[in-house]
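Chemist: got a sequence here, can you model it:
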Amino acid sequence: MAMPSEGAITPSRLGVYVGPGKTDAVDNSRTWLGRSQMDATDYLDPSENIKWNQYATKYWGDWKKAGADRDFVLGLHLLPKGGNFADGLSGKYDDQFRTLADLMIKNGLGNSVIRPGYEGNNKNIGPWQGTDDPAAYRAMFRKVVTLMRARAGAAFQFDYNMAVGPSGKVTSFETLYPGDNYVDIVGLNIYDVWWQRPAATPSQRWNHSLTTVMGVNDFKEFAAAHKKPKSYPEWGLYQKGDSYAGGGDSPYFIDRMAELVQDSEYQAYFDHDWGGGTLDDFPNGKEQYRVRFGG
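Modeler: Next up is the predicted model:
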């Protein structure tokens, strides 16, 4: 039986990721939902400053200026392509981060939320993963924040953003935490999966996300202990059929997330196929998403 809240619109700041630089697709999502407010998220590597980053920051800056109540959230690689912590901490990449900050400020994105080294507890996320060397991750996070904050006109907020679950040397949210002075928001990415548990029911998968180490319950305690606002920068459904053991077309997950994000600083549905599908692949979940997050 549906809970009473499952037909109610969820009051939260809403964002979406629909692909790199796809400003029109963000607007299409906003129109489909019938909302006046919609934020956008995207991802950049600091080593792309002379090419894609120039275009992307202009695209998103123009998009932000074109409408009221729009914010931009950036998932930022903590190391450039082919980079390593030793070179990063020695200052080899400093100019790349300064240049990116200047590009964002120049294009009207100087008050954006930045997620440096997102999902550092995910061993496969990129060269900046912190599961092997937490101390280097923490130090690099602090360096990037310091570099970007120092640019003229900067008013960035920095989100310490992990995924659900421990990995390697990362056994709690404290492991990679760079310190309160370098963090404005703490974030958690959640997908409707339970690794190698394809027979799990929707409620069992959700309970796992709540109670596992570095799950939702631990995250809430961590945020409260550090007196930081919470975010859910990436969340979404995931199709069945691979070892991630996604729940497929699950309105139940949409409803649980709609309840969870109500007290968040911001949250964004990851509506781009990284292997688990998009909202269009889940007709029941998509309709429930519009019920819960539509205008």
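
Chemist: only C-alpha atoms for contact and neighbour calcs from this point on.
Modeler: Fine.

Chemist: tell me, what residue is most central in this structure?
Modeler: The centroid of the chain falls nearest to residue 233 when counting by C-alpha atoms, centre = their mean (2.8 Å).

Chemist: so which strand or helix has that residue?
Modeler: Residue 233 is located in strand 230-236, with elements delineated by DSSP states H and E.

Chemist: over to residue 187?
Modeler: Here residue 187 is covered by strand 185-191, with elements defined by DSSP H and E.

Chemist: hey, what's the angle from that strand to strand 230-236? Just curious.
Modeler: 20 degrees (axes from the mean of the first three to the mean of the last three C-alpha atoms, to 10 degrees).

Chemist: re the thing from before, counting by contacts, list what the strand holding residue 233 packs against.
Modeler: When contacts are defined as 3 or more C-alpha pairs under 8 Å, 6 or more residues apart in numbering; DSSP states H and E, strand 230-236 sits against strand 185-191, strand 266-270.

Chemist: if we can go back for a sec, ok, now which ones touch the residue nearest to the centre of the chain?
Modeler: For residue 233, the contact set (C-alpha atoms under 8 Å, 6 or more residues apart in numbering) comprises 161, 187, 188, 189, 266, 267, 268, 269.

Chemist: the strands in the chain, which residues?
Modeler: Counting by DSSP state E, the chain has these strands, from start to end: 14-17, 39-44, 72-76, 113-116, 157-163, 185-191, 230-236, 266-270.

Chemist: I'd like these as a markdown table, with distance to residue 211 appended.
Modeler: Output for those, formatted as a markdown table (distance: least, C-alpha to C-alpha, whole Å):
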| stretch | distance to residue 211 |
| --- | --- |
| strand 14-17 | 25 |
| strand 39-44 | 28 |
| strand 72-76 | 26 |
| strand 113-116 | 25 |
| strand 157-163 | 14 |
| strand 185-191 | 13 |
| strand 230-236 | 17 |
| strand 266-270 | 21 |
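
Chemist: please name whichever of the ones you listed is nearest to residue 33.
Modeler: Evaluated over those, closeness to residue 33 peaks at strand 14-17, with 10.6 Å, by C-alpha to C-alpha.

Chemist: how much distance is there from the closest one to the middle of the chain?
Modeler: Mean C-alpha position of strand 14-17 versus that of the full chain (C-alpha atoms, centre = their mean, to the nearest Å) differs by 9 Å.

Chemist: now the other sequence, so there's something to compare against:
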Amino acid sequence: MGAFTSSGADGVRRIADLRQWLGGTDLTVGHTYLPGESWRDIEGDPGLIQPWAQWKKERPDRLFVLNVPMQERNEQHVSDSQVRSLLRSGAAGRFDGHFTELARRLVALGVPDTVVVLGWEMNGTTYTHRCGPDPASWKTYWNRVVTAMRSVPGQRFRFDFAPNRGQDAIGWTSCYPGDDVVDIIGMDSYDQPPGDSFYDQVEEPFGLQAQVDFAAAHNKSISYPEWGLFRNGDNPDYMRMMLQWITDHRAVYQTLTDYCPHGVWQCDDNPKSSRVFRSKNFAQVEPVPVPSPVPTPSETPAPGQAPAPGETPAPAPSEMPTPTPTPGETPAPGGTLTPVPAPSPGPDTGTAAPAPTVMVPVPVGFFRPAPTLGSPPAPVERCLPLDLGEEYKSRFGLSQLCFRVEWQVPKKS
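Modeler: Prediction:
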């Protein structure tokens, strides 16, 4: 998880502020863009990349994502005929050296495993690196760029093919350059028409479901380099369902575009969506593993309790850590969360280290206990409210989940 907060050193600093706003949530993806005014920009200004490289190298689990234009004058509304000519020049190898230079700089700065989002939103009309004027030349050009960057010793780049969601100017599958030069199939997906509802965005041609299906057919992982709110306004239902979609489909990474009108932290225009984003992502940190107690030699398992050869006994329920609930959420029925200190070895001096607090479930009387004798008690019925958002409620009419529990007493004890 990450967010685009700004380019260069400002973006790096703001990651720490966003993390604090999210209650300490781990933000392990850093995302920035190379400008595309000139080939010098595309070769990568070390002053822009270096702060991100330093941030990335501080922790091995961090990911650096870099959007790389494929043409200079990339946002100057160059005509289709000019784009067609430039794509053919790229396909012939005219621009290979610029991308080799970029690859060398990334390796030299210590980020040889950068995720390169090359020629993003190629199915649209905005950028000079768009695909529509000549898809065949565009695909050949992409292959040349990837080959040039992979030729640099020490590189371990991954290349992310990331179109706009939907049809746009051309169906993005017509621009797909081949499995051997693509590692991730991404999608930039903002809340805007023609996807008036989230279901439209899933089901439309070349939409979210098409991306997932295409990636599965090509044995690729998926990503969402850019996503956020847009022309549909402050839409908490979209925010809730997009976050769930990303989780359910196990995107390798996702970065929210966090400035107005798309964002939630640096944009005051979307307070309802901001609350959803913050509540769904609040205080998500990797749990510290706590070792299970190891019996001392004097402790002998009870007769009949010894594990089978080659098997390890499962920890008792009281030893199983349970995540701390997100603020505003209620623990699941059947348990409350009570802090239980866990032992922790101290330093070599023999001093005991502070024991971490592990949250474990402690049963409460949500249901009556099953009787051991006599007639069963009356059935128990419960209803729980479902916070599915207005769109789910209107589509399916669901607002609560009800269930009934009955007991049976066996005839023989």
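
Chemist: just send the helices and strands packed on strand 230-236 of structure 1 back as a markdown table, with mean neighbour count and distance to residue 111 of structure 1 too.
Modeler: Supplementary listing: those in a markdown table, determined by neighbours: other C-alpha atoms under 10 Å; distance: least, C-alpha to C-alpha, whole Å:
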| stretch | mean neighbour count | distance to residue 111 of structure 1 |
| --- | --- | --- |
| strand 185-191 | 24 | 14 |
| strand 266-270 | 24 | 14 |
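
Chemist: next, format the ones you listed as TSV and append distance to residue 14 of structure 1.
Modeler: As requested, those are exported to TSV (distance: least, C-alpha to C-alpha, whole Å):
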stretch	distance to residue 14 of structure 1
strand 185-191	14
strand 266-270	6
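
Chemist: of these, which is nearest residue 71 of structure 1?
Modeler: With C-alpha to C-alpha as the measure, strand 266-270 is the member of those nearest residue 71 of structure 1 (9.7 Å).

Chemist: show me what the closest one is packed up against.
Modeler: Here strand 266-270 of structure 1 is seen to pack against strand 14-17, strand 39-44, strand 230-236 when contacts are counted using 3+ C-alpha pairs under 8 Å, 6+ apart.

Chemist: buried residues in stretch 74-89 of structure 1, which are they?
Modeler: By neighbour count, and taking 16 or more other C-alpha atoms under 10 Å as the criterion, the buried residues in stretch 74-89 of structure 1 are 74, 75, 76, 77, 78, 79, 80, 83, 84, 85, 88, 89.

Chemist: doesn't residue 205 make contact with residue 252 of structure 1?
Modeler: No. With contact taken as C-alpha atoms under 8 Å, residue 252 of structure 1 and residue 205 are classed as non-touching, separated by 10.4 Å.

Chemist: and these two? Which one has more around it.
Modeler: Comparing residue 252 of structure 1 with residue 205 by neighbour count (other C-alpha atoms under 10 Å), the higher total belongs to residue 205, at 22 against 19.

Chemist: aligned partner of residue 51 of structure 2 in structure 1?
Modeler: Taking TM-score structural alignment for the superposition, residue 51 of structure 2 sits opposite residue 59 in structure 1.

Chemist: distance of that match from residue 190 of structure 1?
Modeler: Summarising the geometry, the distance separating residue 59 of structure 1 from residue 190 of structure 1, computed by C-alpha to C-alpha, to the nearest Å, is 28 Å.

Chemist: re earlier: may I see the helices and strands packed on strand 266-270 of structure 1 arranged in TSV, with distance to residue 146 of structure 1 as well?
Modeler: Conversion of those to TSV gives the following (distance: least, C-alpha to C-alpha, whole Å):
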stretch	distance to residue 146 of structure 1
strand 14-17	26
strand 39-44	18
strand 230-236	22
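
Chemist: among those strands, which comes closest to residue 289 of structure 1?
Modeler: Relative to residue 289 of structure 1, the nearest member of these by C-alpha to C-alpha is strand 230-236, separated by 10.2 Å.

Chemist: mean deviation (superposed) between that closest one and structure 2, please.
Modeler: Following superposition, strand 230-236 of structure 1 is found to deviate from structure 2 by 0.7 Å on average (mean C-alpha distance after the TM-score superposition for structure 1).

Chemist: so which bit of structure 2 is that strand matched to?
Modeler: Under TM-score structural alignment, the match for strand 230-236 of structure 1 is residues 222-228.

Chemist: the aligned residue in structure 2 for residue 293 of structure 1 - how many residues pack around it?
Modeler: Aligned by TM-score structural alignment, residue 293 of structure 1 pairs with residue 281 of structure 2. Per other C-alpha under 10 Å, the neighbour tally for residue 281 of structure 2 reads 18.

Chemist: please look at residue 130 of structure 1 and residue 175 and confirm they touch.
Modeler: No. When contacts are counted by C-alpha under 8 Å, residue 130 of structure 1 is not listed as touching residue 175 (9.0 Å).

Chemist: the two: which is more packed in?
Modeler: In this comparison of residue 130 of structure 1 against residue 175, neighbours counted by other C-alpha under 10 Å, the higher total goes to residue 130 at 26 against 17.

Chemist: now do the contacts for the more buried one.
Modeler: Contacts of residue 130 of structure 1 were listed using C-alpha under 8 Å, 6+ apart, and they are 120, 121, 122, 123, 136, 137, 170, 176.

Chemist: compare those residues and tell me which is most surrounded.
Modeler: In terms of neighbour count, residue 121 stands highest of the contacts of residue 130 of structure 1 at 30 neighbours, by other C-alpha under 10 Å.

Chemist: on that earlier part again, tell me roughly how far the strand holding residue 187 of structure 1 lies from structure 2 on average.
Modeler: Counting by mean C-alpha distance after the TM-score superposition for structure 1, strand 185-191 of structure 1 comes out at 0.7 Å.

Chemist: which residues sit against that strand?
Modeler: Applying C-alpha under 8 Å, 6+ apart, the set of residues contacting strand 185-191 of structure 1 is 119, 157-164, 209, 216, 219, 223, 228-238, 265.

Chemist: in ChimeraX, how would I select the buried members of those?
Modeler: Typed into ChimeraX, the line below selects the buried ones among the contacts of strand 185-191 of structure 1, using 16+ other C-alpha under 10 Å:
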select :119,157,158,159,160,161,162,163,164,209,216,219,223,228,229,230,231,232,233,234,235,236,237,238,265
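
Chemist: please state the offset of stretch 280-288 of structure 1 from the chain centre?
Modeler: In terms of C-alpha atoms, centre = their mean, the centre of stretch 280-288 of structure 1 is set 21 Å apart from its chain centre.
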